[in-house]
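This is a predicted model, with the sequence first.
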Amino acid sequence: MFELQGGLLIVISLALFAAKGFALVDCIARRSSEFSVLDTLPKRSWLIILGLSLAAHLIWWDPLQIFNLVGTVGSLVYLAQVRGSAH
């Protein structure tokens, strides 16, 4: 039972890490002007949020740790708000 939970936690952590990395790479690739058109935070703010999110995930690998949860929410908000409305 504990092996299943540990394996599931690793899979979840890897998936969230990939989502955070994807969000950061997407943010880096976007032009700054796209953020003002979408009426969202400036690119620099998103870069800080997403960079800290990814760094926190590297430091605290547990996806249920509070900094990871906050970073996950920030990354998912970026993906929904910026990437979701730009395409």
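Arrived safely. Numbers count the residues shown, from 1 in each chain.

Only C-alpha atoms from now on, for both contacts and neighbour counts.
Fine.

what's the single longest helix in this structure?
Ranked by residue count and defined by DSSP state H, the top helix of the chain is helix 2-29.

which element follows that helix toward the C-terminus?
Downstream of helix 2-29, the first helix or strand assigned by DSSP states H and E is helix 32-37.

Between helix 2-29 and the helix or strand just after that following helix, find me the angle.
As assigned by DSSP H and E, the chain's next helix or strand after helix 32-37 is helix 43-59. If you take axes from the mean of the first three to the mean of the last three C-alpha atoms, to 10 degrees, helix 43-59 sits at 160 degrees to helix 2-29.

Show residues contacting helix 43-59.
Helix 43-59 has contacts (C-alpha atoms under 8 Å, 6 or more residues apart in numbering) with 17, 20-21, 23-24, 27-28, 32, 35, 63, 67-68, 70-72, 74-75, 78.

Got another one to weigh against that:
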Amino acid sequence: MLTVMNFEMGVMLVVELVLLAVKLFAFISSLMWSAEHYTAAGKLTKPAWTIILGLGLAVQLILGGGPIGLLNLVFTIAAFVYLADVRPALTNLTRRR
């Protein structure tokens, strides 16, 4: 029998897994670019982004806390900023050549 509580727990699990995938993708993507690309794009350095995204991934894996925990929320926003702003800027550098 499906209760409201079971449905809510299922939805939260799906959201948490999707956010974990987003953070993992952003972290792996940050490792793919050279430090010079970050400098040329005028963004934070590669070590800074790698540490931020790696910490976000570690926090979600170790602490959990659900998708609406404060630390999880902060690092999720950081991953979306990377994917929406930094990654496109890095990609545009390689297209210009």
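Happy to help now that I have it. Only a predicted model underlies this, so the values are computations on that prediction, with no experimental measurement involved.

Report the buried members of the contacts of helix 43-59 of structure 1.
17, 20-21, 23-24, 27, 35, 63, 67-68, 71-72, 74-75, 78 (16 or more other C-alpha atoms under 10 Å).

Report the separation between the counterpart of residue 48 of structure 1 in structure 2 and residue 58 of structure 2.
Aligning on TM-score structural alignment places residue 48 of structure 1 opposite residue 51 in structure 2. Taking C-alpha to C-alpha, to the nearest Å as the measure, residue 51 of structure 2 falls 10 Å from residue 58 of structure 2.

same deal with residue 38 of structure 2?
Distance from residue 38 of structure 2 to residue 58 of structure 2, counting by C-alpha to C-alpha: 23 Å.

Next: residue 9 of structure 2.
22 Å.

count of residues packed around residue 19 of structure 1?
When counting by other C-alpha atoms under 10 Å, one arrives at 17 neighbours for residue 19 of structure 1.

contacting residues around it?
75-76.

ditto for residue 13 of structure 1
Counting by C-alpha under 8 Å, 6+ apart, residue 13 of structure 1 has contacts 61-63.

coming back round to it: in structure 2, what range does the longest helix of structure 1 match?
Under TM-score structural alignment, the alignment places helix 2-29 of structure 1 onto residues 5-32 of structure 2.

what's the mean gap between that stretch and the aligned bit of structure 1?
Here stretch 5-32 of structure 2, set against structure 1 after superposition, deviates by a mean of 0.5 Å using mean C-alpha distance after the TM-score superposition for structure 1.
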